[in-house]
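1. Provide a 3D model corresponding to the input given below.
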Amino acid sequence: MTNGYRFEFRPYQRRFVRTLTTNHGTWDIREGIILRLTDELGKIGWGEIAPISWFGSETLEQALDFCRQLPREITDEIIFSIPDELPACQFGFESAQEWGETQLIASVLGSEFFSIPNAPCPMPHAQFYSALLPAGEAALNQWETLWEQGYHTFKWKIGVYAIANELEIFESLIDTLPAFTKLRLDANGGLSYEEANLWLRTCDTLKANVELPVEIEFIEQPLPVEQFQQMLELSTSYKTAIAIDESVATLRQLAACYQQGWRGIFVIKPGIVGSPSRLRKFCHQHKIDTVFSSVFETAIGRLAALRLAAELSQNNRAVGFGIDHFFEQEDTWFQSLWNDL
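-> So this is what the prediction gives:
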């Protein structure tokens, strides 16, 4: 796309089919902003701002305030000068600016756009995705449906209920999942140091069982962000890998954790991490072990995020975008937003 663009935006709301429960609390409605940039040749670029303030990004209101104060005509200079305090805005505007360069322009946004498996996506098959299971016992009732859809990697939320109950459910899940399944445990920073040790010891014990058909891939963000040094210590004390997520929500945090010695797995949420161009530069320079993950964005943000994942993933880990079952089909509400624009 060229240097000057006509800028338009619309806020959106999407209700989860079922309440999403994590250590951070419950989540019923996903809110965000769809951006449209039209260049001087009439080519359209789409972007999405999908903040999660409790995870480390700006708030939705801050993002809306930023969009409202922009002129109707904007330039690359404006896009690439968005401050680091607005990382979801950085991602949304740069993604829209890059849209034309990827040839995913307005013609893509026909009926096939709303069915992501048929859209021009670099990783179209479910086996490349990690499917998110609900917290607690509900996971035992849902994995089979997702397995039949082609998912072989699952992420299960822990640190939500009493640890004794979760460990019991975990053992049932391990006994039930088919061979060659990969399982990720995501605590969202909700464990105490003692609980984190217990989970890691339990996983190490299970991994020592050569007949265990399920691979426990890693425990994600076992401790709060402020306990980074303890997570660094734990990462060298157990065979079970640790991934950091909330600790690296933004590019600034990503660089800080790397500088402090983290060489384990980095879970990157493109929708809130910040500038895609700067993320590329960092990943190419440091060759970090990444897992790219969703922020429950729409198809627009997901396409941009998956292109980054395809380009920057080093170890072919499943991407954390298996979340479609948390929403109704996008077609109706999104087409309405499209027509409104």
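
2. alpha carbons only for contacts and neighbour counts from here, please
-> OK.

3. Can you list the residue ranges for helices in the chain?
-> For the chain, the helices defined by DSSP state H occupy 60-69, 76-79, 87-99, 138-148, 163-176, 193-207, 228-235, 251-259, 270-273, 276-286, 299-312, 331-340.

4. List the buried residues for the first one?
-> Burial within helix 60-69, assessed by neighbour count using 16 or more other CA atoms under 10 Å, is assigned to 60, 62-64, 67.

5. Kindly reformat the residues you listed as a markdown table containing distance to residue 310.
-> Compiled in a markdown table, these are given as follows (distance: CA to CA, whole Å):
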| residue | distance to residue 310 |
| --- | --- |
| 60 | 28 |
| 62 | 30 |
| 63 | 27 |
| 64 | 30 |
| 67 | 29 |
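
6. Just flag the most distant two among those residues.
-> Using CA to CA, those reach their maximum pairwise distance at 60 and 67, which is 10.6 Å.

7. how about the helices of the chain, which one is nearest residue 21?
-> With respect to residue 21, and counting by CA to CA, the nearest of those is helix 138-148 at 11.2 Å.

8. Would you mark the buried spots in the closest one?
-> Judged by neighbour count (16+ other CA under 10 Å), helix 138-148 contains these buried residues: 139-140, 143, 146-147.

9. What is the neighbour count of residue 156?
-> Residue neighbour count, defined by other CA atoms under 10 Å, stands at 22 for residue 156.

10. From residue 21, how far out is it?
-> Between residue 156 and residue 21 the distance, using CA to CA, to the nearest Å, works out to 11 Å.

11. one more to line up against the first:
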Amino acid sequence: MKIVNVITHAFVGDLNHPASNSRSIWMTREGTLLQLVDELGNVGQGEASPLPDFSTDLPGLCETTLGNLEPSSFPVFDITGDVLAQVQQSLSLVDLNAPAARFALETALLDLFGQRLDVPIAALLRSRPHRDPIALSSVIFSEDKIGALAETEAIWERGIRNVKIKIGRIHRFDRELEMIEAVRERFGKDLAIRADVNGAWDLIEAQEKLEALTPFDLEYVEQPVVPYLLLKL
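-> Sure thing, here's the model as predicted:
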């Protein structure tokens, strides 16, 4: 398999609903779509859409990094060989400090291999032929119980039974408790609820608020404090 063309498209799109956590709010997403074309005309696609302040690379860096890739940079791939080893070796074309760009490259190559071998990408990643399925999860970004219930209802209808609710916004904990309580009461124990604070609490806050969350049987609370304080909880 030979890469004969590399195409990149920078994009910016408005979100249907604003997404936020305790630190940021996003109205749009931007990134770069990478397309790798092989000698048979197959197109493998990957996307680099890093979040500002949450990744070491930015959309502009991804666009430049991926735009610098040339077909001649790639080896000729052996589709009968070790797919993951060949993909891993090709990741050296992108700097380690650009993880989103590396993800786009990895995904595009796996997409191409999957097309050539007529298997889904998931099959290429399996270490055993039959593995237990991984349950899907979805993030709830709403800041009130009405919105959270509506989001969870839509997720439930899709068959998803795991949600992560973003909390930790300043002076909003009472509303966040109401939101979690409403979701738990509506969907019961059949729904796994997780919470993500994004390190917004200090130690005293975390101890008090984790105690307040106990009655709602959360599966876990992610990053209640910044990493260096975790061992002090």
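
12. Next, the TM-score between them, please.
-> For this chain pair, the superposition-based TM-score is 0.76 by TM-score structural alignment, normalised by the length of the second structure; 208 aligned residues with a CA RMSD of 2.9 Å.

13. re the thing from before, okay, the helices of the first structure in JSON lines with distance to residue 216 of the first structure next?
-> Formatted as JSON lines, the entries for those read as follows, by distance: least, CA to CA, whole Å:
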{"stretch": "helix 60-69", "distance to residue 216 of the first structure": "35"}
{"stretch": "helix 76-79", "distance to residue 216 of the first structure": "41"}
{"stretch": "helix 87-99", "distance to residue 216 of the first structure": "31"}
{"stretch": "helix 138-148", "distance to residue 216 of the first structure": "15"}
{"stretch": "helix 163-176", "distance to residue 216 of the first structure": "9"}
{"stretch": "helix 193-207", "distance to residue 216 of the first structure": "7"}
{"stretch": "helix 228-235", "distance to residue 216 of the first structure": "15"}
{"stretch": "helix 251-259", "distance to residue 216 of the first structure": "24"}
{"stretch": "helix 270-273", "distance to residue 216 of the first structure": "24"}
{"stretch": "helix 276-286", "distance to residue 216 of the first structure": "25"}
{"stretch": "helix 299-312", "distance to residue 216 of the first structure": "22"}
{"stretch": "helix 331-340", "distance to residue 216 of the first structure": "36"}
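
14. tell me which of the buried residues of helix 138-148 of the first structure is nearest to residue 81 of the first structure?
-> Lowest distance from residue 81 of the first structure to the buried residues of helix 138-148 of the first structure (CA to CA) belongs to residue 146, with 41.6 Å.

15. what sits against that closest one?
-> Taking CA atoms under 8 Å, 6 or more residues apart in numbering as the criterion, residue 146 of the first structure is in contact with residue 131.

16. Can you find the partner of it in the second structure?
-> The pairwise alignment with the second structure assigns residue 146 of the first structure to residue 155, based on TM-score structural alignment.

17. circling back: quick check: which of the helices of the first structure is buried the most?
-> Burial of those is given as mean neighbour count (mean count of other CA atoms under 10 Å); helix 270-273 ranks first at a mean of 29.

18. what range in the second structure matches it?
-> Correspondence between helix 270-273 of the first structure and the second structure is not established for any residue, with TM-score structural alignment as the criterion.

19. counting contacts, what elements does that helix pack onto?
-> Judged by 3 or more CA pairs under 8 Å, 6 or more residues apart in numbering; DSSP states H and E, the packing partners of helix 270-273 of the first structure are helix 87-99, helix 299-312.

20. Please name whichever of the helices of the first structure is nearest to residue 321 of the first structure.
-> Across those, the minimum distance to residue 321 of the first structure, taken as CA to CA, is reached by helix 299-312, at 7.9 Å.

21. could you give the angle of that closest one to helix 276-286?
-> For helix 299-312 of the first structure against helix 276-286, the angle by axes from the mean of the first three to the mean of the last three CA atoms, to 10 degrees is 20 degrees.

22. for helix 299-312 of the first structure, packing partners?
-> Partner elements for helix 299-312 of the first structure (3+ CA pairs under 8 Å, 6+ apart): strand 44-49, helix 87-99, helix 270-273, helix 276-286, strand 289-292.

23. matching residues in the second structure for that helix?
-> Using TM-score structural alignment, helix 299-312 of the first structure lines up with nothing in the second structure.

24. angle of that helix against strand 44-49?
-> Using the same axes, to 10 degrees, helix 299-312 of the first structure lies at 90 degrees relative to strand 44-49.

25. Looking at the helices of the first structure, which is nearest to residue 218 of the first structure?
-> Each of those was checked against residue 218 of the first structure via CA to CA, and the shortest separation belongs to helix 193-207, namely 9.1 Å.

26. got the angle between that closest one and helix 228-235?
-> When the same axes, to 10 degrees is applied, the directions of helix 193-207 of the first structure and helix 228-235 differ by 20 degrees.

27. thinking again about what came up before, would you turn the helices and strands packed on helix 270-273 of the first structure into JSON lines with distance to residue 168 of the first structure?
-> JSON lines is the format used below for those (distance: least, CA to CA, whole Å):
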{"stretch": "helix 87-99", "distance to residue 168 of the first structure": "38"}
{"stretch": "helix 299-312", "distance to residue 168 of the first structure": "34"}
